[in-house]
Every structure is written in structure tokens, then in C-alpha cells.
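Participant: The following block contains a protein sequence and its predicted model.
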Amino acid sequence: MDLVHRFTPKVEKILNQNPFDLDKSLLKICKLLKTNIIHFDWVGFYFTNSKKTHLELKSFYGTPTEHKKIPFGKGVCGQVAISNKKLIVPDVKLQKNYISCNVNVKSEIVIPILLDQENIGQIDVDSNSINPFTKNDVELLEFICNKIALKIKTLKYGLD
């Protein structure tokens, strides 16, 4: 069974809780991913600030980080904020524009959360292994980002 099918019921249950609390739901998703996927050593969500100049850490599960705000263009997350495209870094030592959150991190994947083609945030996953991310990991993270964007759109416009 692929990861998307394995995690769909759990993610949908988290995002359909009533009453809905975005912060709690994001934290539950972070915890779900980190505790169930062995090479996900840190999972967090960053969201774009209102002026669209930097990202702000909303929720995470893993080792605390000092990087609560990341300027657009800085590091892997900041690059994704500008490009609106996923970025997979198999070995962070080879990445020139990299912000180290933890000395143990060896690789990173960042997937944007797009709402009506606008980058409103992203999921950031760090691994303490070199090149661990698979196609299934990417598909799962993209699925989660799409579900979060849809939930935020529903809340924003009052759609069911």
C-alpha cells in the first residue's frame, strides 16, 4: 500500500475535526508524519507573512529550531517561497543556499502549499540520512499540502 492511501484516512480525520483548529491540526500532522516515517526526523509548516517577505514557523514536531522566521530567498524554504516549486536536497552539504537548523540534518524536502496558485506556506521535512526521500514521500507531502490548501480555502470562503 502506498503512503498516500495509508495516510489518507488519518489526514482527513485530522482536517475534518469539528471544531477545527488549524494550529492543532498542523501539529497533529507533523507528529503523525514524524512518528510513522522513520527518515522524517523533523516536520514543520511555515506560512507566508502578510507582507510576503518572509516565512513564519506555524507548527513543527522534532528538535526545536531557532529559525522561526525565514526571509524569502534564504535557505531551502526561502527558495521554495520564491519559486513555488518543490525542492528536494539529497545532501545539504552540497547546497550553497542552506540554513542549518540542526547539525544532524543531512537532507531536506520542501513542498509548497498553493492556494489558487499563490504560495501561502509549505511543509518542510528534514532527515538525518543522506538522500532518503522517495517518490512516495513526495506524493504524500503533495497530497497533504493540497488537502491543507483546500481546507484553508473552505474556511476562507465558507465553502463546504
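Facilitator: Okay, I see it.

Participant: make it CA atoms for all contacts and neighbour counts henceforth
Facilitator: Fine.

Participant: For the most centrally placed residue in the chain, which residues are in contact?
Facilitator: Taking CA atoms, centre = their mean, the centroid of the chain lies closest to residue 123, which sits 0.8 Å from it. By CA atoms under 8 Å, 6 or more residues apart in numbering, residue 123 lies in contact with 43-46, 110-113, 141, 145.

Participant: before we move on, what SS does the spatially closest residue to it that is not a sequence neighbour have?
Facilitator: Excluding the flanking residues, the one nearest residue 123 by CA to CA, 6 or more residues apart in numbering is residue 45, at 4.6 Å. What DSSP: H, G, I helix; E, B strand; the rest coil gives for residue 45 is strand.

Participant: The longest helix anywhere in the chain - contacts with which helices or strands?
Facilitator: What stands out as the longest helix in the chain, according to DSSP state H, is helix 135-157. With contacts taken as 3 or more CA pairs under 8 Å, 6 or more residues apart in numbering; DSSP states H and E, helix 135-157 sits against helix 3-15, strand 107-115, strand 118-127.

Participant: alright, now check it against this:
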Amino acid sequence: MKTADKISYSELIDRTKNIVSGEGTRDEKLNQVCSMLEEHVEIFDWVGFYLVDPDADRELVLGPYVGEETDHTRIPFGKGICGQAANSLETFVVQDVSKEDNYLACSMEVQAEIVIPVMKNDTFVAELDIDSHTKNSISEEHREMLEEICDIVSKLF
């Protein structure tokens, strides 16, 4: 059961800092961040990280995530919302995925998506991808919080 109303966004930021500075591997910590966001933000239905594959040319590989399984385990830069964010190095917010020509459908239930690049010393290393089953659900406050979380998470790379 989600507890979205029981925790503030500033508390999510603080918890992210504690996760990053705590014990565990990078992937364990990324999974903890995914779980925390999915649990405490009511509209976040799938939360995951795509990592830059150092052995492939301009390709993302699925990292830790929480939610339904996805067929999209590898995404070339430029393809879909995740690939567009990888190319532009900018946050993408899509309030209605049905209106996007370059959308890779992970589930028929996904209605909105936000993708935030993770930068380490001005180098793109990963991105946080979040799907929502509710159209027009991603707020500017969500965006600001998630960009701050990605800045904190970048210390893991």
C-alpha cells in the first residue's frame, strides 16, 4: 500500500542521502531509491534506472527497478523517451504518452512518464525513468525533487 501522504518530498531527499551514504552496493542502493519512490509517491507506478552501457555504443541497459517487468532492457540513445533524454541530457516530462510518436510502450497502463538524466562530473552515466498510470500527473514539484534525487544518486557512479 502506498503512503504518499505520509512523507514529504524533503524527507524523500533526506532518505535518498541516507541511502547513498549507507551500506550496500551501488545497485542495492539504486533499488532502495526505486522502492522508496514507488512506495511513497502515489502516482509513481514503475520506477527504474537505465545505465549507460560502457561496452556498447550509445546504449542504455536496464538497471535496478521496481514495478512490472519490461521488455525494454536495452535502449539505443534517441529511441523512445529514455533514448531522447540520453541524447538531449535534459529531463523529459510526458503527460500523455499516447501523443508521443517516439514512445516505447512498456505497459498499456502507462499514461505519463518522466525521465531524468544522472550526470557525474558533466558525464551522462544513467537516468531515472518513472511511469505513471495517470495522465497529466507529473508536477513541477515532482520534477524538481527527482532532479535533486538524481544529483544525489550521481555520487554512486
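Facilitator: Happy to help now that I have it. Values in this document were obtained by computation on a predicted structure and should not be read as measured data.

Participant: just to revisit the earlier point, check the alignment and tell me where the residue nearest to the centre of structure 1 lands in structure 2.
Facilitator: By TM-score structural alignment, residue 123 of structure 1 lines up with residue 128 in structure 2.

Participant: I figured residue 81 of structure 1 hits residue 110, correct?
Facilitator: No: using CA atoms under 8 Å, residue 81 of structure 1 makes no contact with residue 110, being 9.7 Å away.

Participant: For the two, list the residues in contact with both.
Facilitator: residue 122.

Participant: Residue 157 of structure 2: neighbouring residues, count only.
Facilitator: 11 (other CA atoms under 10 Å).

Participant: Can you tell me the closest non-neighbouring residue to it?
Facilitator: residue 120 (6.8 Å).

Participant: again, but for residue 106 of structure 2
Facilitator: residue 70 is the one closest to residue 106 of structure 2 (CA to CA, 6+ apart), at 5.8 Å.

Participant: thinking again about what came up before, so which bits of the longest helix of structure 1 are buried?
Facilitator: 137-138, 140-152 (16 or more other CA atoms under 10 Å).

Participant: for stretch 91-104 of structure 1, same thing?
Facilitator: For stretch 91-104 of structure 1, by 16+ other CA under 10 Å, it's 91-92, 98, 100.

Participant: rewinding a little: got a list of what the residue nearest to residue 157 of structure 2 touches?
Facilitator: Applying CA under 8 Å, 6+ apart to residue 120 of structure 2 gives the contacts 154-155, 157.

Participant: Surely residue 104 of structure 1 is in contact with residue 93?
Facilitator: No: Residue 104 of structure 1 is beyond contact range of residue 93, at 11.3 Å (criterion: CA under 8 Å).
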